[in-house]
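In: Prediction below, plus the sequence it came from.
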Amino acid sequence: MTRTTRTTARPTAPVGRAVPRPRRADAGPGTVHKTVLPGGLRIITETVPFVRSATFGIWARVGSRDETPALNGATHYLEHLLFKGTRRRSALDISSAVDAVGGEMNAFTTKEFTCYYARVLDTDLPLAIDIVCDMLTGSLIAAEEVDAERGVILEEIAMTEDDPSDGVHDLFAHTLLGDSPLGRPVLGTVETVNALTRDRIARFYRRHYDPTRLVVTAAGNVDHAAVVAQVTAAFESAGALSGESAEPVGPRTGRRGIKTAGRVDVQERPTEQAHVVLGMPGVSRHDDRRWALGVLSTALGGGMSSRLFQEVREKRGLAYNIYTHTSGYADCGIFGVYAGCRPDRLDDVLKICREQLADAAEHGISDDETRRAIGQLAGSTVLGLEDTGSLMHRLGKSEVCWGRQMSVDEMLERFAAVTPDDVRQVAREVLGHRPSLSVIGPLNDRQAARLPAAVA
């Protein structure tokens, strides 16, 4: 039995901040429809009738954390291969059809999910639906394409290694999480990618791309009933819907403790800068403390007025780029500080970062910093949803990660409800951990020998 629900964003009044009222619930953003087909496929849309574009995506509940050590990189490899041809279209047919209507098509792989999407004019939405559904249900995964794409992926790995400001985050994930699925790189390694065969990738595809693990999303000038009809027809024609009743696979859950502390990993590279991440365990995306941690992270390193930006860059000129970041997974999280600086300034940068984190852990942040961070988060949340691609992304990630849709108003309310006491508590609980450290750069032996003291 097909189930369809409709969710309308309810305007709320977050503490200390007004929420702009949306247009009529049936004529603007905030009206979300969800249909669950008998085979477990979920279809979610948000209608924005005053735009001329639409973004269509399919989300697969599979990421690099679902890989064994020998399969590391298979999820990302598969993402590439689904663009390489189906029973109905060659790779050139896929790209030519999207280019011919001025559309954009892409995909991305994370540690916990994968997304394939196309952004087109609203009149070309049926084409986007047909192509993306065809890719997800009818991919050939031909042996010759597996071999050809291997070289492309190895070049992508090499490109990442040439960008230490990116690579240091992969290094830090391994520093903090070790040789675990979350600690391994999404792209895989040269060794694991070279070892992957067509048969192993095809088995991985069949295991993780069934309708119960997929979420279809569309946002823009779309009609929900039409999207459901087109997606259903596409999946049925490919034989991807059996007609048997099945429940969707729910969000990931669990609790994972990160026990590492004080670890230091250094990769010697002949770069101009030393790239560093100093951090510790954060909170999972199911933890209600994530709202307060987001406020804390913003106040410490989320903008030009943040503490670390002011202390490290503005007052002392020690670094051009410095910021904090959080990553929330289903069962754990990461909090980190990134900085890029000249190697001879690394000691000073680390000293200031440790002092600022220790001060926040002991005293929290001021009421003014709390208000400013909440305002920054509220503004960036709303401004980040000004296009159909962002709306589609919110629909899919919400369903895959939480199993429900959280309206923009609800998110604003959760941020606005954070108090300075909430921030002080999460600062004690998160920043009180002994940090770990990852560095990529041209350090001499004396500098490398001093690094353990930075996390003592």
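Out: Now that the structure is in, tell me what you want to look at.
In: alpha carbons only for contacts and neighbour counts from here, please
Out: Noted.
In: T160 reaches D166, doesn't it?
Out: Yes. Using Cα atoms under 8 Å, T160 is in contact with D166, at 6.6 Å.
In: want to compare, so here's the second one:
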Amino acid sequence: MPVALSHLDNGIDLILEPIVTAKTAAIGFWFSVGSRYEPKNQRGITHFVEHMLFKGTSSRTARDIALAFDRIGGYINAFTDRENLCVHCVVPSEYAEKAIEIMNDMMNHSLFSPEEIEKERQVIESEIISSYDDPEEAANEAVFQAIWPNQSLSQSIAGSVEDIASLVREDLLDWYTRYIQNGKLLICISGNFSERKIRAALETNPDRKKIFNEPPFSLPNPHEGFHFLSASFQMEQLFFCYNLEKPKTLQEYLHWHILNAIIGDTMSSRLFQSLRERAAYCYTVYSYYATSSDSALLCAYASASKK
């Protein structure tokens, strides 16, 4: 069946993809906010709010939320990117409305209790520190900083330990109110579900107050050239990055993804076959194509020993 896009009266955009042969439903709540929107004195706040969505509502504890999905054989998680925060789940088809009811609760009634905030602050600090021990992740952060130095597009998604330590409950609640409760929201659902019941479940959400205002971004100013960074890792991290204009059409977007697949996205790609399979120069080698609202990046990566 065809994919259908609609706009609900309460301000939510909805994309439905019915698959009648499926046994499950995949649901994604996409909020139009990410690290790129954050002022410098609140870096990491979107990611912090993402964590707090799972820490209890006015009617559910954090354990209640986790058990609700485990008991029905479902899965729920979330991630923060540079321009989006997404809460997503996969559940058996007959529990799609129940999953939406719980996600609605998280979106509208999260508590942000002081005790949970302090506990989660420690968790996020550990997450940040662990990223410093991951050569690939640390190198990727450095690459973004080298391409877009001191620009919002290259801000760390999680922030630094110092950034997280400076955020207070009022900051988190204000961000949650503006961008989760009242910001732009796109909900995507694919699988076997009742469209009538899905719409009824989503229409229980209060009207979104349209107080979300996207900051007036300046166009990214990419830097070119060679960048060398010293680190204590045993392996060398190599990146070749090409800054591109964002694709203007869906066809152009798909063409870039096809090119990326040929270059390094699969085991049969040129990079994998030449550098790993034939030459045995490295274990990890791949490419990726990433886009934002106003730019794109094609990047090839390899990790090799110093010899």
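Out: All right, it came through fine. Please read all numbers here as calculations on a predicted model, not as lab measurements.
In: still on that earlier bit, if you count what's nearby, which of T160 and D166 of structure 1 comes out ahead?
Out: Ranked by neighbour count (other Cα atoms under 10 Å), T160 of structure 1 and D166 place T160 first, with 16 against 13.
In: Counterpart of that one over in structure 2?
Out: Taking TM-score structural alignment, the alignment pairs T160 of structure 1 with S131 from structure 2.
In: Which helix or strand contains its match?
Out: helix 114-132 (DSSP states H and E).
In: Quick check: that helix compared with structure 1, mean distance?
Out: On superposition with structure 1, the mean distance recorded for helix 114-132 of structure 2 (mean Cα distance after the TM-score superposition for structure 1) is 1.2 Å.
In: which bit of structure 1 covers stretch 21-31 of structure 2?
Out: Counting by TM-score structural alignment, stretch 21-31 of structure 2 corresponds to residues 50-60.
In: quick one, strands of structure 1?
Out: 3-8, 31-36, 42-47, 53-60, 104-109, 114-121, 214-220, 264-268, 274-281, 321-328, 333-341, 436-441 (DSSP state E).
In: Check which helices and strands the third one sits against.
Out: Counting contacts by 3 or more Cα pairs under 8 Å, 6 or more residues apart in numbering; DSSP states H and E, the secondary-structure elements packed against strand 42-47 of structure 1 are strand 31-36, strand 214-220, helix 224-237, helix 388-402.
In: closest to R184 of structure 1 out of the ones you listed?
Out: Counting by Cα to Cα, R184 of structure 1 lies closest to helix 388-402 out of those; the figure is 20.3 Å.
In: So which bit of structure 2 is the closest one matched to?
Out: Aligned by TM-score structural alignment, helix 388-402 of structure 1 falls on no residue of structure 2.
In: could you give the angle of that helix to strand 214-220?
Out: Using axes from the mean of the first three to the mean of the last three Cα atoms, to 10 degrees, the direction of helix 388-402 of structure 1 lies 150 degrees away from that of strand 214-220.
In: quick revisit: and the strands of structure 1 as a markdown table, adding mean neighbour count?
Out: As requested, the strands of structure 1 are exported to a markdown table (neighbours: other Cα atoms under 10 Å):
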| stretch | mean neighbour count |
| --- | --- |
| strand 3-8 | 13 |
| strand 31-36 | 20 |
| strand 42-47 | 27 |
| strand 53-60 | 27 |
| strand 104-109 | 17 |
| strand 114-121 | 23 |
| strand 214-220 | 28 |
| strand 264-268 | 18 |
| strand 274-281 | 27 |
| strand 321-328 | 19 |
| strand 333-341 | 23 |
| strand 436-441 | 26 |
